[in-house]
Each structure stands twice: as C-alpha cells, then as structure tokens.
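K.L.:
Give me the fold of what follows.
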Amino acid sequence: MDVRIFDTQLELDAFAAELFTDIVKSKPNAVLGLATGSTPVGIYAKMVEKYRKGDVSFADVTTFNLDEYVGLKPYNDQSYAYYMNKHLFAHIDIPDTQTFLPNGMAEDLEAECAQYDRMLLERQIDVQLLGIGHNGHIGFNEPDHALSGETHVVKLKDETREANARFFASMDEVPEYAITMGVGSILKANSIVLVVRGADKADIVKQALTGPITTEVPASLLQTHPRVTVLLDREAGRMLG
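P.N.:
Next up is the predicted model:
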C-alpha cells in the first residue's frame, strides 16, 4: 500500500483529483469507480475545476458508482444519483449514458444486482475511489461473518444509518436498505484509492491497514490488493506509526 498523509484537505483533494485526471488523460475511455458521502466532495470539485480549465475531458469516460439507497428516486436530494449530478456529472462533459449507479427503485432488486454485475464484468474499473465507515465498511459492505463478492442488497446497520442521518431531516427518513457493489467487484479494480478524513476514523484506519484481514472489518480486505493508494489527513492517520 502507498499511504500518504496530508496537512490540509486542499492538498489531499488536489492530489486525489490529479490521480483520477491523470488516468483519464492517459486513457480517455477510462472506467472510473466513484463513491459518495462527504469525503469525495472536495475531490470532485477539483476534478470539475480541471475540466473547466481545459486540462481534461470526460467525454469518453464511463463511471460506476459503488452503491445507492433502496427506495429513493433519482431526483430525491438524498439519493446518490442526485449527489453525483450535483457534485460532478452536471459540471463536466460526460454523457448521461456513460454514468451508472444501481437502481434503488427497481421492481426486481435481485435482477438489478445481476444486471449491474454483468456491466461490471464487461468493463474493468481502472481506478476505484473508496471511503470507509466507522465500522470498516466499504461501499455498503457491512461487517459480517461472511461478505458477498457481487452486487447485492444489504440491510444497513444502525450505526451506519445513524452516521448518515445528518444528511436527512430525521433518522426515520434514512433508508434501511441499499444496493452495493460487492467486495469481490471492488477488488477487481485495477487500482484503488482510499480516502479517509478525521480523528474519528483513526482507529478504524489502523485496523483496516495494519490489523488482521477479516470480514468483521471489510476494509481490511484491501490489504490483499496489489495497487492501493491511501490518502489520509493528519487526524485520520494519527494512529499509524
């Protein structure tokens, strides 16, 4: 693993954006795996900035998102489809037909998962962006005695729903289920960029990067991947040697 610790969020965001745009510049039809939440917002802003300066075009890029809530329509302002349009897609030249997220409104969720996996098999992700939950989840792959390798529907743990409740009017509005790319699909990416911020994530960062590989800390499985870049702010990396 290539672990880098940054003094400021701006430095971290700029470095991460450079990683992604360099891949696109060297491979214009790159396949990008994207994430949501508060962690990537600054990274996407820097990518948009580079596009507006004419440094990069996303016209031939394809994207796959990690996950989506079940039961939220794409125009719901808490859906991940809405998030991606707000923070990235609406501000760059990527066609809508080349951006993919699981459909949390599908009538047959199992069929939707199978379809998403078929698309992932057809196009290897060149670089996958990840965050990490306080319990070590990546995507919405929650700690368990076993993990699913493929895209699947997951019942979100209370701690995950509580962590995401800040984005909703109340805890009751936080969906109980989501569709998520499986750990196996995540690990098939050619390279992975894990971004973590904040002192509250320091302990799980240490467990994930230096502890035993266990499904009880899903992010620890990243230790098995040959090309992982970890970008941390000082607080998130404070427990590393």
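
K.L.:
can we go C-alpha only for contacts and neighbour counts from here?
P.N.:
OK.

K.L.:
quick one, longest helix in this protein?
P.N.:
When the chain is parsed with DSSP state H, its longest helix is helix 9-26.

K.L.:
can you give me the helices for the chain?
P.N.:
Along the chain, the segments classed as helices by DSSP H run 9-26, 41-52, 80-87, 109-122, 158-164, 183-187, 202-210.

K.L.:
what does the shortest one rub up against?
P.N.:
If I follow you right, that is helix 183-187. Residues external to helix 183-187 that are found in contact with it (Cα atoms under 8 Å, 6 or more residues apart in numbering): 120, 128, 138, 141, 147-151, 218, 222, 225.

K.L.:
repeat for the fifth one
P.N.:
Contact partners of helix 158-164, identified using Cα under 8 Å, 6+ apart, comprise 133-135, 171, 174-176.

K.L.:
ok, of these, which come out buried?
P.N.:
Listed as buried from these are 133-135, 174-176; burial here means 16 or more other Cα atoms under 10 Å.

K.L.:
what about Ala146, neighbour count?
P.N.:
A count of nearby residues for Ala146, using other Cα atoms under 10 Å, gives 11.

K.L.:
Pretty sure it sits against Thr215.
P.N.:
Yes. Counting by Cα atoms under 8 Å, Ala146 touches Thr215, with 5.9 Å between them.

K.L.:
ok, back up a step: export the helices of the chain as TSV, with columns for distance to Ala236 and mean neighbour count.
P.N.:
Putting these into TSV (distance: least, Cα to Cα, whole Å; neighbours: other Cα atoms under 10 Å) gives the following:
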stretch	distance to Ala236	mean neighbour count
helix 9-26	11	17
helix 41-52	17	19
helix 80-87	24	19
helix 109-122	31	16
helix 158-164	17	14
helix 183-187	22	20
helix 202-210	4	20
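
K.L.:
for those, which one sits closest to Thr99?
P.N.:
Closest approach to Thr99 among the helices of the chain is made by helix 80-87 (9.4 Å; Cα to Cα).

K.L.:
how far is the closest one from where the chain is centred?
P.N.:
Relative to the chain's own centre, helix 80-87 is displaced by 13 Å; criterion: Cα atoms, centre = their mean, to the nearest Å.

K.L.:
The structure of the following sequence is requested for comparison with the preceding one:
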Amino acid sequence: MINPSKNFSVSSLKVNVYNSEAEIARAAAEIVYEYLYNVLQEQETASVLLATGNSQLKFLDELISLGGIDWSRVTCFHLDEYLGISANHSASFRQYLREKVEQKVHPQVFHYIEADAQQPLIECARYSELLQTHKIDLCLLGIGENGHLAFNDPKVADFNDPYTVKLVKLDEVNRQQQVNTGYFSNIEQVPQYAFTVTIPTICAAKRIICLAPGQRKAKIIAQMLRREVTTTCPASILRHQTQATLFLDADSASLI
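P.N.:
Coordinates of the predicted model:
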C-alpha cells in the first residue's frame, strides 16, 4: 500500500496528496479494489458510476491489473457523453469505456448513454430510470479545469438538481479543455451540448473516489478547497461528502 505524502480533511472531504500521478493511480486502485471486494462479500452485486478522461487512464490500468474483482457481478454506468456523437467516434466516452473497461473486465452489464439517440430527452429519461433502480456503490470522478464534475459546468451546476440526468450546454473552458487534452483538434469540433449525470446523483453514491492530478488542476483545486462551497466551483460540493476522498499529486496540490 502506497501511503500519501500528506493527508488532511477539508470539512467532510478527505484529501490524500501523493508524489506523482503514478502513485495516485496505484494508491487509488488499491483502495477501490479493497472497497469493491468487500462490497461483493456483503451483497450479490455492485453498481459503479465511471468517469473518463486522462486522469482515469493510469488508475483504470492499475485497478484492472490487480485482478481479484468478480466483475461479472458488477453493473457499470458512466457520468456523461457528448450529444449526437456516435459510439465509435474517437472522442466518445462510450468508445473510451468499452476499450478501457468493458472489453477488459466484462462486467455483468455496462449501461451506456446513447448519445446519438433520435430523441435525446427520452434518452435522459431512460438513463435516469436505470440509475434510479440501482444504488450506486462507487462513483469515480475527475475534476475539470473549471471545477466541473461530469459535465456540470458552473453555469449549469445545481446542488439541488431535481433531475438525475440532463442535457447541458458546455462552457468554453470545458470545450477548450477537451482540445488541450487531445480529444479534438480544435474547439469547433467539440460538441456544444452533452448529457450529464447531475450533482445530487453523484453525491448519492455510497463511496466517491476523485482523482485530480496535474499542474493544470492546481488553480481550481485551491479554489475548491479554500473558498466557499458554491456552484461557481461545482467540485466544492465534495467538501460536504463524508464518503468522498480526493487524490492529488504534488503538482495539483502545489497551491494549497
């Protein structure tokens, strides 16, 4: 087990700081492995809500390499997807999760947001109903450079959202981040709208693991942990979640 170089709490949120992204990936994988193993010892099935993005890649590889989880008893969901994008598009989160997770561990079922559905509002309702019939045992998160969780950007985030899944317009910071991380060549290619699981749904998960490595995240992490809890930094709501742990590396923790 890799021990953090520093650990502390901000309100109810536990914060672990490691020396590198590689250490985050290994430490988080070991914690998630132990948690999921114990959940499956106590109940027949587990439900997991997965994030995508570069912050998750090393972690997912580490988790899968540990083995020992009976994925045939795990139901998977994902947090968000671009409106209108096809399932085989190189930037599709469905494509990412099929390659990085489903094809490697073969869960009991992976419920995907069908982003190119002909009636997007009906798709929101369908996916909402699926989520509502499962208690989410584990939610895996990243944090956007604007503080978003999933695609809950500051202008559309609602800590008391009545919806489970909704359609949102993406802000320019979010769309540019997708370009900067290599998923699109330019901002014009990034869809303007997306499906997202809402913040109350995320916060209802029994366990939340949030990974936020890298220097690009340092400014928003400082805002998240030091300023008030507000939708101007949606990730700040994690400070009220006793079941959440935030994993930082030396770069992302450099301003706190």
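
K.L.:
Neighbour-wise, which one of the contacts of helix 183-187 of structure 1 leads?
P.N.:
Among the contacts of helix 183-187 of structure 1, Asn141 has the most neighbours (other Cα under 10 Å), with 29 neighbours.

K.L.:
Aligned against structure 2, show me the partner of that one.
P.N.:
Aligned counterpart of Asn141 of structure 1 in structure 2: Asn152 (TM-score structural alignment).

K.L.:
Quick check: its match touching Tyr193?
P.N.:
No. Asn152 of structure 2 sits out of contact with Tyr193 when judged by Cα under 8 Å, with a separation of 11.4 Å.

K.L.:
Start and end of stretch 148-166 of structure 2, how far apart?
P.N.:
Terminal residues of stretch 148-166 of structure 2 lie 15 Å apart, using Cα to Cα, to the nearest Å.

K.L.:
residue farthest from the centroid of structure 2?
P.N.:
Here the centre of structure 2 is the reference, and by Cα atoms, centre = their mean the most remote residue is Gln118, at 25.9 Å.

K.L.:
May I have the residues that are in contact with it?
P.N.:
Shown in contact with Gln118 of structure 2 (Cα under 8 Å, 6+ apart): no residues.

K.L.:
Measure how far stretch 11-25 of structure 1 is from the centre of its chain, please.
P.N.:
Relative to its chain's centre, stretch 11-25 of structure 1 lies at 15 Å (Cα atoms, centre = their mean).

K.L.:
what residues does that stretch touch?
P.N.:
Applying Cα under 8 Å, 6+ apart, the external contacts of stretch 11-25 of structure 1 come out as 6, 30, 40, 42-44, 46-47, 56-58, 61, 127, 193, 231-233.

K.L.:
got it, and stretch 57-68 of structure 2?
P.N.:
Residues lying outside stretch 57-68 of structure 2 but in contact with it, judged by Cα under 8 Å, 6+ apart, are 22, 24-26, 28-30, 32-33, 37, 100-101, 104-105.

K.L.:
returning to what we had before: using a markdown table, please lay out the helices of structure 1 together with distance to Asp67 of structure 1.
P.N.:
Listed next are the helices of structure 1 as a markdown table, based on distance: least, Cα to Cα, whole Å:
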| stretch | distance to Asp67 of structure 1 |
| --- | --- |
| helix 9-26 | 19 |
| helix 41-52 | 16 |
| helix 80-87 | 8 |
| helix 109-122 | 11 |
| helix 158-164 | 14 |
| helix 183-187 | 11 |
| helix 202-210 | 21 |
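
K.L.:
Select, out of these, the one closest to Gln98 of structure 1.
P.N.:
Gln98 of structure 1 sits nearest to helix 109-122 of all these, at 11.5 Å, using Cα to Cα.

K.L.:
hmm, back to that, let's have the buried ones among the contacts of helix 158-164 of structure 1 in a markdown table, adding distance to Arg238 of structure 1.
P.N.:
Converted to a markdown table, these look like this (distance: Cα to Cα, whole Å):
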| residue | distance to Arg238 of structure 1 |
| --- | --- |
| Gly133 | 17 |
| His134 | 15 |
| Asn135 | 18 |
| Val174 | 31 |
| Pro175 | 33 |
| Glu176 | 33 |
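
K.L.:
Geometric centre of structure 1: which residue is closest?
P.N.:
Nearest to the mean C-alpha position of structure 1, by Cα atoms, centre = their mean, lies Ala35 at 2.5 Å.

K.L.:
Show me what that residue aligns to in structure 2.
P.N.:
That one, Ala35 of structure 1, aligns with Ala51 by TM-score structural alignment.

K.L.:
thought its match was touching Ile143?
P.N.:
No. Ala51 of structure 2 is beyond contact range of Ile143, at 9.8 Å (criterion: Cα under 8 Å).

K.L.:
so what sits against both of these two?
P.N.:
Common contacts of Ala51 of structure 2 and Ile143, defined by Cα under 8 Å, 6+ apart, comprise Ala150.

K.L.:
Return the distance of Val183 of structure 1 relative to Gly149 of structure 1.
P.N.:
Distance of Val183 of structure 1 to Gly149 of structure 1, given as Cα to Cα: 5 Å.

K.L.:
Apologies, that question was intended for Ala90 of structure 1.
P.N.:
Distance, Ala90 of structure 1 to Gly149 of structure 1, by Cα to Cα: 31 Å.

K.L.:
same thing with Leu12 of structure 1?
P.N.:
From Leu12 of structure 1 across to Gly149 of structure 1, the span is 30 Å (Cα to Cα).

K.L.:
cool, and Thr210 of structure 1?
P.N.:
According to Cα to Cα, Thr210 of structure 1 and Gly149 of structure 1 sit 22 Å apart.

K.L.:
Alright, I will stop here.
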